[in-house]
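Colleague: I'll drop the sequence and a predicted model, then ask my questions.
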Amino acid sequence: MNASSSDPVIDRLNAILARLRAPDGCPWDREQTHQTIKGQLLEECYEVLEAIDRNSTQDLKEELGDLLLHVLFHSQIAREQGNFSFTEVAEGLSEKLIRRHPHVFGEASAKNAEEVTVHWERSKREEKPERKSLFDGIPRELPALLRAQKYQSKAAKLGLDWKSWDGPKAKIAEELVEVKEAVAQGDPKRIEEEMGDLLFAVVNLARHLRINAECALSGAAARFRSRVQFIEEELRTRPPGNPPELAELELLWERSKALAQERGTPPDVS
């Protein structure tokens, strides 16, 4: 098993991790397993996304380094167990990229992104013949919005899809009526189910509009937080015992949106 790479920078990183995991290395690093650090891997992925959203090149560089650390850490643990090394991870990735891009490295052709996707999916089926369902390979741990969108995209390959965004738009109106009926009945279980169907329909609309529902909701949540924090700052100047009226809060909300627009932040939709 080849445990080294051809890149001196990666070789140095691998050597540092091996030293940290050595019997006389760092007690914390030596105790870690694939299971104990998997939660931190997820956190690092989200921090990379935050750096991208902040449009901070410096933060993105640092967060990508932290993410790479986890790839190397898991590879080091696997190497110690006699399973695989980082070099094998990199080699496997190189072979996969070449295999899944026959229009670049082979005889096939692809005129647009849709044709590229066809090559990619065909290659995946050939690589993993044990997968019988379209949904095989989609992690159940994905956030619900992202998982729902992936399920819908897979189902669309069977023809289970609307031809335009008018379909999911009408479905949202239908599901909203059913939510109202469930609320009128006062059945908590049915309310939850109908709310789930409504959210699922909204995700479908986002997919038809070529919007990532997870990113869209994340952006909306970030804008909401920013607006509320602005209002908090403004209200700190008020004397105690003098709560604001709703009209004033709405005015502050609109002012926060205007300031965001001046700074180049995309305006809120509400």
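Modeller: Great, that's in hand.
Colleague: all contacts plus neighbour counts: C-alpha atoms, from now on.
Modeller: Will do.
Colleague: Quick one: residues contacting residue 67.
Modeller: 41, 44-45, 48 (Cα atoms under 8 Å, 6 or more residues apart in numbering).
Colleague: Pull out the buried residues from the strand or helix carrying it.
Modeller: Using DSSP states H and E, residue 67 sits in helix 57-80. For helix 57-80, burial by neighbour count (16 or more other Cα atoms under 10 Å) applies to 59-60, 63-64, 66-67, 69-70, 72-79.
Colleague: same thing with stretch 227-242?
Modeller: Neighbour counts using 16+ other Cα under 10 Å place 227, 230-231, 235 of stretch 227-242 among the buried residues.
Colleague: Quick one: end-to-end distance for that stretch.
Modeller: Start-to-end span of stretch 227-242 (Cα to Cα, to the nearest Å) is 21 Å.
Colleague: how much space between the residue nearest to residue 209 when sequence neighbours are not counted and residue 117?
Modeller: Leaving aside its chain neighbours, residue 209 sits nearest to residue 165 (6.9 Å; criterion: Cα to Cα, 6 or more residues apart in numbering). Residue 165 is 21 Å from residue 117, where distance means Cα to Cα.
Colleague: just residue 189 next, same as before
Modeller: In terms of Cα to Cα, residue 189 sits 39 Å off from residue 117.
Colleague: what's the neighbour count on the residue nearest to residue 139 when sequence neighbours are not counted?
Modeller: Nearest residue to residue 139, sequence neighbours excluded (Cα to Cα, 6+ apart): residue 147, at 7.9 Å. Neighbour count for residue 147, taken as other Cα atoms under 10 Å: 19.
Colleague: mind checking how far residue 147 is from residue 206?
Modeller: 13 Å.
Colleague: before we move on, the earlier item: ok, residue 189 and residue 117, which is more surrounded?
Modeller: Remark: of residue 189 and residue 117, residue 117 carries more neighbours, 14 against 10, as counted by other Cα under 10 Å.
Colleague: which element is the more buried one on?
Modeller: If you go by DSSP H and E, residue 117 is part of helix 113-127.
Colleague: Any buried residues in that helix, and which?
Modeller: So helix 113-127, judged by 16+ other Cα under 10 Å, has buried residues 116, 119-120, 123.
Colleague: in the helix or strand following it, what's buried?
Modeller: Where DSSP H and E defines the elements, the next helix or strand beyond helix 113-127 is helix 144-156. By neighbour count on 16+ other Cα under 10 Å, the buried set for helix 144-156 is 145, 147-150, 152-154.
Colleague: Equivalent analysis for stretch 186-204, please.
Modeller: Buried-residue list, stretch 186-204, by 16+ other Cα under 10 Å: 190-191, 194-195, 197-204.
Colleague: another structure for you, compare them:
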Amino acid sequence: MILFDELIELVRKLRSPEGCPWDREQTRTSLIPYFIEEVYEAVETIENRDAEKLKDELGDVLLHVVFQTVIAEENKEFTFGDVLQNIRDKMIRRHPHVFGTDPASSPEDVNRIWESEKSREKSGRILGGIPKGLPELHRAYRMQQKAASVGFDWDKVADVWKKLDEEIGEFHRAVGEKDKDAMEDELGDILFALVNLSRFYDLHPGMALKRSNDKFYRRFSEVENHYNEDKKNIQEASLEELDTVWNKIKRCEKNI
């Protein structure tokens, strides 16, 4: 706690008239892009299982928490004590199976209790606690989770597969009619159905897409490296040539 207090005082100093001009002029909203970037860097480090770097990235995230709270203190809105008490009280409320008498014998029971309490805190709105600024795949996943927590869900995964086929058919029809608005609407329904499918298989769609993005980035970078090493211009390569190099890289990956 001494080090934490020292970090708070450090940020207060940076924000003071004798501090740093850049830090002093920052606002809640001006810090948002940096905050988001630090969170993503922490997530990437977790995925890379780099504990040493994670120590550094978590510190960067914590700095933003402190920064935002110092700004709130300056505006006389809330204090660090308020932040800590709020999260402590919230965790106690959402764990009545630990700190109360509500039984929970499985992770599913715990999730039900958590979502029920969270909904109550958000004035009873089931979807009220989902930030609209979430990446859309994650937002869809959370909406489906919350709806499922009150029983609004497919009975079995076969029904989800059927729904996906139905949405693909509707998209094909919209394409045939060259109706751009309908195409966008139906494509969204396909993605929403895919999110449902991933949920039934206990997979997160955002993480699945990230894996595919990372895989494509890695392989295409290798294609670029191939042409750079041969001192050839990739922009002059034919699609057939690019496919040949791509497939070679793909085979090499699978043989590792």
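Modeller: On my side now, so go ahead. None of these values were measured; they are calculated from a predicted model.
Colleague: before we move on, the earlier item: what range in the second structure does the helix holding residue 67 of the first structure sit on?
Modeller: Across the second structure, the stretch matching helix 57-80 of the first structure (TM-score structural alignment) is residues 51-74.
Colleague: Likewise for stretch 96-107 of the first structure?
Modeller: Stretch 96-107 of the first structure covers residues 90-101 of the second structure once aligned (TM-score structural alignment).
Colleague: Now do that stretch: distance to the chain's middle.
Modeller: 26 Å (Cα atoms, centre = their mean, to the nearest Å).
Colleague: ditto for stretch 37-49 of the second structure
Modeller: With Cα atoms, centre = their mean as the basis, stretch 37-49 of the second structure stands 11 Å off its chain's centre.
Colleague: same deal with stretch 247-257 of the first structure?
Modeller: Put simply, stretch 247-257 of the first structure sits 31 Å off its chain's centre (Cα atoms, centre = their mean).
Colleague: ditto for stretch 180-188 of the first structure
Modeller: 33 Å.
Colleague: which residue numbers in the second structure go with it?
Modeller: Counting by TM-score structural alignment, stretch 180-188 of the first structure corresponds to 172-180 in the second structure.
Colleague: Check the separation of the first and last residues in the matching stretch.
Modeller: Where stretch 172-180 of the second structure begins and where it ends lie 12 Å apart, using Cα to Cα.
Colleague: From residue 172 of the first structure, how far off is the residue nearest to residue 209 of the first structure?
Modeller: 11 Å.
Colleague: and these two? which has more neighbours close in?
Modeller: A side-by-side neighbour count of residue 165 of the first structure and residue 172, using other Cα under 10 Å, places residue 172 first with 21 against 16.
Colleague: Three-state assignment for the nearest residue to the more buried one once chain neighbours are set aside, please.
Modeller: Leaving aside its sequence neighbours, residue 172 of the first structure sits nearest to residue 201 (Cα to Cα, 6+ apart; 5.6 Å). At residue 201 of the first structure the chain is in helix, as set by DSSP: H, G, I helix; E, B strand; the rest coil.
Colleague: Trace residue 201 of the first structure over to the second structure, please.
Modeller: So residue 201 of the first structure corresponds to residue 193, using TM-score structural alignment.
Colleague: same deal with residue 211 of the first structure?
Modeller: Looks like residue 211 of the first structure aligns to residue 203 there (TM-score structural alignment).
Colleague: which ones are touching its match?
Modeller: Per Cα under 8 Å, 6+ apart, neighbours of residue 203 of the second structure: none.
Colleague: Could you look up the SS state of it?
Modeller: coil.
Colleague: which residues does residue 172 of the second structure contact?
Modeller: For residue 172 of the second structure, counting by Cα under 8 Å, 6+ apart, there are no contacting residues.
Colleague: Now name the helix or strand holding it.
Modeller: Residue 172 of the second structure belongs to helix 157-176 when assigned by DSSP H and E.
Colleague: Secondary structure element holding residue 243 of the second structure?
Modeller: Using DSSP H and E, the element containing residue 243 of the second structure is helix 239-255.
Colleague: quick one: contacts of that helix?
Modeller: Residues contacting helix 239-255 of the second structure (Cα under 8 Å, 6+ apart): 219-220, 222-223, 226.
Colleague: one more time with 10 Å, if that's ok
Modeller: Helix 239-255 of the second structure is touched from outside by 215, 218-220, 222-224, 226-227, 234-235, 237-238, with contacts defined as Cα atoms under 10 Å, 6 or more residues apart in numbering.
Colleague: So which of the residues you listed is the closest to residue 46 of the second structure?
Modeller: Proximity of the contacts of helix 239-255 of the second structure to residue 46 of the second structure (Cα to Cα) peaks at residue 215, which lies at 17.5 Å.
Colleague: counterpart of that closest one in the first structure?
Modeller: Under TM-score structural alignment, residue 215 of the second structure pairs with residue 223 in the first structure.
Colleague: Check the mean deviation of the strand or helix carrying that match from the second structure.
Modeller: Applying DSSP H and E as the criterion places residue 223 of the first structure in helix 213-235. Once superposed with the second structure, the aligned residues differ from helix 213-235 of the first structure by a mean of 1.0 Å; criterion: mean Cα distance after the TM-score superposition for the first structure.
Colleague: Now do the same for residue 116 of the first structure: its match in the second structure.
Modeller: Per TM-score structural alignment, residue 116 of the first structure is aligned with residue 110.
Colleague: how close does the nearest residue to its match once chain neighbours are set aside get to residue 188 of the second structure?
Modeller: Closest residue in space to residue 110 of the second structure, ignoring its immediate chain neighbours: residue 104 at 5.7 Å, by Cα to Cα, 6+ apart. In this view, residue 104 of the second structure and residue 188 of the second structure are 36 Å apart by Cα to Cα.
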